[in-house]
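> coords please:
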Amino acid sequence: MRILFWRSLVIIFVVLGFIGAVLPGMPTTVFLILAAWAASKGWPQMDAWLLNHPQYGSTLRNWRENGTVPRKAKWFATIMMSISGMVMLLTTAPFMVKVFTDLTMLIVAIWLWMRPETASSQIQKNSIE
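Presented below is the predicted three-dimensional model:
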């Protein structure tokens, strides 16, 4: 029963991740990080496939090993959250919902920018200085 639970989570997160790969504004890497985490709990073959994926594998391995996030991903996430926050302000949602969602996105953005960057981002940064 436990394995079925973890594998179900993996499938849900992988599907959401691949939807995010084709749908602008929806994250991909976050869902694939969650999928890799769930796969490590009950689906070793899928975990290996995700970590060795040609496009997303290095990002997932960097996250798992060092908790790093590429600068490009930080910028993209911040821009998308900013756009979402502005759109949220224009909706008819209750004021407290607007405050809560925008505050949550701000906290996530701050946390994201506090994460270390991948070695390639650091090399680019050092070569500019």
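> hey, let's count contacts and neighbours off CA atoms from now on
Will do.
> Any figure for the gap between the spatially most central residue of the chain and L89?
Centroid check for the chain by C-alpha atoms, centre = their mean gives V30 as the closest residue, at 2.1 Å. Shown here: V30 relative to L89, a distance of 25 Å by C-alpha to C-alpha, to the nearest Å.
> Strands of this protein, residue ranges please.
With DSSP state E, there are no strands along the chain.
> if we can go back for a sec, these two touch, right, the residue nearest to the centre of the chain and L16?
No - the criterion here is C-alpha atoms under 8 Å, and V30 misses it with L16 at 9.5 Å.
> Which residues are in contact with A21?
Counting by C-alpha atoms under 8 Å, 6 or more residues apart in numbering, A21 touches P27, T28.
> cutoff 10 Å now
Neighbouring residues of A21 by C-alpha atoms under 10 Å, 6 or more residues apart in numbering: V15, P27, T28, T29.
> any chance of those residues in a markdown table, plus distance to A77 and neighbour count?
Converted to a markdown table, these look like this (distance: C-alpha to C-alpha, whole Å; neighbours: other C-alpha atoms under 10 Å):
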| residue | distance to A77 | neighbour count |
| --- | --- | --- |
| V15 | 19 | 16 |
| P27 | 8 | 20 |
| T28 | 10 | 21 |
| T29 | 10 | 21 |
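> Let's compare: structure for the following, please.
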Amino acid sequence: MRIVWLISGLASVALGGLGAVLPLLPTTPFMLLAAFCFARSSPALHGWLLRNPTFGKAIRDWQANRAISRRGKTASMLAMALSLVVSLVLAVDPVIVIFQVLGRVDELTQV
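Modelled structure (predicted):
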């Protein structure tokens, strides 16, 4: 079963990395999932993820409080708003903009 958790953790890190550069793919949930999987498969990878300068604090906050910091939420909301503004400025297809807005509304209702 450890190998399944390890592969799931590695896949989650890969998806989270993609989410850092792709506007419709979230990063944080995949990194939280990776930490969960690595805790069951690889203490070394779990520790590496917790010490990661980019994602470590958010993961530790989640594990301790089951919440993301106010600063993290603010940064997330600003990034979502910026991606929407960029889409509007670049005259992206209105259907894509609608999906972005609907996705943002869904994410904001979960905060």
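> Now the TM-score, please.
The TM-score (TM-score structural alignment, normalised by the length of the second structure) is 0.66; 106 aligned residues with a C-alpha RMSD of 3.1 Å.
> hang on, the earlier thing: and the residue nearest to the centre of the first structure, how far from A38 of the first structure?
Applying C-alpha to C-alpha to V30 of the first structure and A38 of the first structure gives a distance of 12 Å.
> For those two, list the residues in contact with both.
Common neighbours of V30 of the first structure and A38 (criterion: C-alpha under 10 Å, 6+ apart): F13.
> M80 of the first structure: which of the contacts of A21 of the first structure is nearest?
The closest of those to M80 of the first structure turns out to be P27 (C-alpha to C-alpha; 9.2 Å).
> Which positions within stretch 19-35 of the second structure qualify as buried?
G19, L24, P26, T27, T28, F30, M31, L32, L33, A34, A35 (16 or more other C-alpha atoms under 10 Å).
> possible to save the residues you listed as a markdown table with distance to A64 of the second structure?
As requested, the buried residues of stretch 19-35 of the second structure are exported to a markdown table (distance: C-alpha to C-alpha, whole Å):
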| residue | distance to A64 of the second structure |
| --- | --- |
| G19 | 24 |
| L24 | 28 |
| P26 | 21 |
| T27 | 19 |
| T28 | 16 |
| F30 | 18 |
| M31 | 15 |
| L32 | 12 |
| L33 | 15 |
| A34 | 16 |
| A35 | 13 |
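> What residues does T91 of the first structure make contact with?
Counted by C-alpha under 10 Å, 6+ apart, T91 of the first structure has contacts K98.
> before we move on, the earlier item: for the residue nearest to the centre of the first structure, what are its contacts?
The contact partners of V30 of the first structure, by C-alpha under 10 Å, 6+ apart, come to F13, L16, G17, G20, A36, L60.
> now with 7 Å?
With contact set as C-alpha atoms under 7 Å, 6 or more residues apart in numbering, V30 of the first structure has no partners.
> Same check on the one 3 residues further on?
Applying C-alpha under 7 Å, 6+ apart, we find I33 of the first structure in contact with L60.
> counterpart of it in the second structure?
Alignment note (TM-score structural alignment): I33 of the first structure maps to L32 of the second structure.
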